[in-house]
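**Q** Sharing a model prediction with you, sequence too.
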Amino acid sequence: MQTIANSTETDRTITRCLGTLDAIEQVAKIASNLNQKNMAYMDIKATNFLRRASQLITADTKSVVRTNKDNLVDVSDISTTFEPPEYRFGVEKTVDAGAYMAYQIGLMAYDLMVSTEEHNAQDTILDNLQKRASLDFNLPIFKTLEGEHIKEFITTILDPDPHCRPPLDVIIGKAQALKILYGNEIEEPLEENMHSDNQSERPFVFGSLKTIKNCQESFKQFKYLYKETIQTKDQEEPLLTSVQYK
């Protein structure tokens, strides 16, 4: 019984890690696509996204701003919840859009890893940002092998020096690589159970896979497709070009 319980907990941990990595990858792609259009999304957080089918979408158009030729954004143009250190405590009048969005993606990932129905990590994150305190990575979720990998990934993204944070394309690649690694860990038990005579084990395995496909369904608030968001922005400002998670 203890072995079964441990296996169940391991699969839940992997499911949460996969969901977090999927969110990191998709949001980083949104950020990267915007950046290539000389724009940036400056209020990245879990509650600003909705999962529709297999895609994350948002309609928070007020947080989409222009970047200059050096990919910088004027701080006076930014309205945000989770403030990277260079924005909250910096003295410069501009911030690098890519590094800024990367930091917020790291905070979002931490939120998705540790939040539960009973505990909303966003309040803790805000408090720590205001105090310039480190996030707590000593939680049980980060003590597993998968959690340790995610911890290392997040802490790299959350480097206080914006120049030391990985670029968005590197974040996307790392998330994809870890998803493949953890996906294989789920698929191997599935193959074993497909040949098992114990029918009672099968629903759990298939249930785990279903959960992975629907992981991080808690994104909420916004109602339009991401493409529609940018198209609406284009109609308001003709110079812009359309761009196409428990």
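**A** Cool, the structure landed.

**Q** Going by C-alpha atoms from here, please, whenever you check contacts or count neighbours.
**A** Will do.

**Q** Okay, helices next: where are they in the chain?
**A** 2-36, 85-88, 97-114, 121-131, 145-157, 168-194, 202-213, 226-236 (DSSP state H).

**Q** Name the stretch among these that sits most buried.
**A** Most buried of the helices of the chain by mean neighbour count (mean count of other Cα atoms under 10 Å) is helix 97-114; its value is a mean of 25.

**Q** coming back round to it: now distance to residue 50 too, for the helices of the chain, in a markdown table please.
**A** Below are the helices of the chain laid out as a markdown table (distance: least, Cα to Cα, whole Å):
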| stretch | distance to residue 50 |
| --- | --- |
| helix 2-36 | 11 |
| helix 85-88 | 26 |
| helix 97-114 | 14 |
| helix 121-131 | 17 |
| helix 145-157 | 22 |
| helix 168-194 | 19 |
| helix 202-213 | 15 |
| helix 226-236 | 10 |
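
**Q** Quick one: closest of the ones you listed to residue 73.
**A** helix 97-114 (6.1 Å; Cα to Cα).

**Q** Put this next to the first one:
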Amino acid sequence: MREPSYLDCGNGRRIAYHQTAGKTPGVVFLGGFKSDMEGTKAIWLQDWAKAQGRAFLRLDYSGHGQSSGVFEEGCISEWAEDARAVIEACCEGPQVLVGSSMGGWISAILAREIPQKIAGIVGIAAAPDFTEDSMWGNFSTAQRAELIGEGRVALPSEYGEPYIITRRLIEDGREHLVLRDPLDFPFPVRLLQGTADADVDLSVALRLLDHATGDDIRLTLVKGADHRFSTPECLTLIGESVEQVIAAAS
């Protein structure tokens, strides 16, 4: 496995990333909660971009993968800062952001903060505001009390060890919600959602589609696809969606 490059941020965090050169607009893959840049979608998209001769970048947020930091100490604003820092430091011109799950939320945050650096967005099972709507909103009274009193609560995960959810994560997430205030996408957007996704409900995709404003926003539903969205058919659809965004943005 090729060693990553690193960006030393002024905030003390060291962010690992892989970048390949190519034509613009480039493509940036933003992964999900507690995932890393070695996942199926990230690697497939890198190979796809290379075959297209297109610039590509994937990264690990702090506390994820090969970047510095401890996952349990991180929060949404810091992970968005990590993505923004790498994009601004390493990418030439506007980029197409491909945001998977939490990466879809981070893409929306960056659409507010640096719209001039975004050529378009492809959201894969995008999960905006999930710390409030999916986590806090579904906590039991006992879990909320534990989170407030102890500062953390453990949630079971089908992906491995339990997720440790911190009070800081929940409170920081509340400061960066994107479905409560205006959310403008002044560039082409393609949202992809599986109907068998057990982690991000279909209603989230519909809410995002209804809430966001923009002249070119489309939602594609894939019957039977789960949250991983990594079957050969789903991966092909991701590539086609990026192509659509690039064509519409040019």
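**A** Arrived safely, thanks for sending. Note that the coordinates shown come from a computational prediction; the quantities given were computed from them, not determined experimentally.

**Q** What TM-score do the two superposed chains give?
**A** Once superposed, the chains reach a TM-score of 0.28 (TM-score structural alignment, normalised by the length of structure 1), with 102 aligned residues with a Cα RMSD of 4.7 Å.

**Q** tell me which residues in the biggest helix by length in structure 2 are buried?
**A** Criterion DSSP H: the longest helix present in structure 2 is helix 232-249. Of all the residues in helix 232-249 of structure 2, those buried under the rule 16 or more other Cα atoms under 10 Å are 234-235, 237-238, 241-242, 244-246, 249.

**Q** what would the residues you listed look like in JSON lines with distance to residue 15 of structure 2?
**A** Below are the buried residues of helix 232-249 of structure 2 laid out as JSON lines (distance: Cα to Cα, whole Å):
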{"residue": "234", "distance to residue 15 of structure 2": "28"}
{"residue": "235", "distance to residue 15 of structure 2": "26"}
{"residue": "237", "distance to residue 15 of structure 2": "29"}
{"residue": "238", "distance to residue 15 of structure 2": "25"}
{"residue": "241", "distance to residue 15 of structure 2": "27"}
{"residue": "242", "distance to residue 15 of structure 2": "25"}
{"residue": "244", "distance to residue 15 of structure 2": "30"}
{"residue": "245", "distance to residue 15 of structure 2": "27"}
{"residue": "246", "distance to residue 15 of structure 2": "27"}
{"residue": "249", "distance to residue 15 of structure 2": "29"}
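
**Q** Out of those, which comes closest to residue 6 of structure 2?
**A** Relative to residue 6 of structure 2, the closest of these is residue 242; by Cα to Cα it sits at 26.0 Å.

**Q** pretty sure that closest one is touching residue 96, no?
**A** Yes - judged on Cα atoms under 8 Å, residue 242 of structure 2 makes contact with residue 96 at a distance of 7.4 Å.

**Q** list the residues that contact both of these two?
**A** The contact sets of residue 242 of structure 2 and residue 96 overlap at residue 122 (Cα atoms under 8 Å, 6 or more residues apart in numbering).

**Q** one step back: could you point out which of the buried residues of helix 232-249 of structure 2 is nearest to residue 190 of structure 2?
**A** Nearest to residue 190 of structure 2 among these is residue 241, at 6.4 Å by Cα to Cα.

**Q** which non-adjacent residue is nearest the closest one?
**A** Leaving aside its chain neighbours, residue 241 of structure 2 sits nearest to residue 190 (6.4 Å; criterion: Cα to Cα, 6 or more residues apart in numbering).

**Q** For residue 84 of structure 2, identify the helix or strand it belongs to.
**A** Assessed by DSSP states H and E, residue 84 of structure 2 sits inside helix 76-90.

**Q** relative to helix 232-249, how tilted is the next helix or strand after that helix?
**A** Remark: after helix 76-90 of structure 2, the chain's next helix or strand is strand 95-100, criterion DSSP H and E. Angle of strand 95-100 of structure 2 versus helix 232-249, following axes from the mean of the first three to the mean of the last three Cα atoms, to 10 degrees, is 150 degrees.

**Q** and the helix or strand just after strand 95-100 of structure 2, which residues are buried?
**A** Next along the chain after strand 95-100 of structure 2, taking DSSP H and E as the criterion, comes helix 102-113. Within helix 102-113 of structure 2, the residues scored as buried using 16+ other Cα under 10 Å are 102-111.

**Q** so can I have TSV of these showing distance to residue 144 of structure 2?
**A** As requested, the buried residues of helix 102-113 of structure 2 are exported to TSV (distance: Cα to Cα, whole Å):
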residue	distance to residue 144 of structure 2
102	22
103	25
104	26
105	23
106	25
107	28
108	27
109	26
110	30
111	31
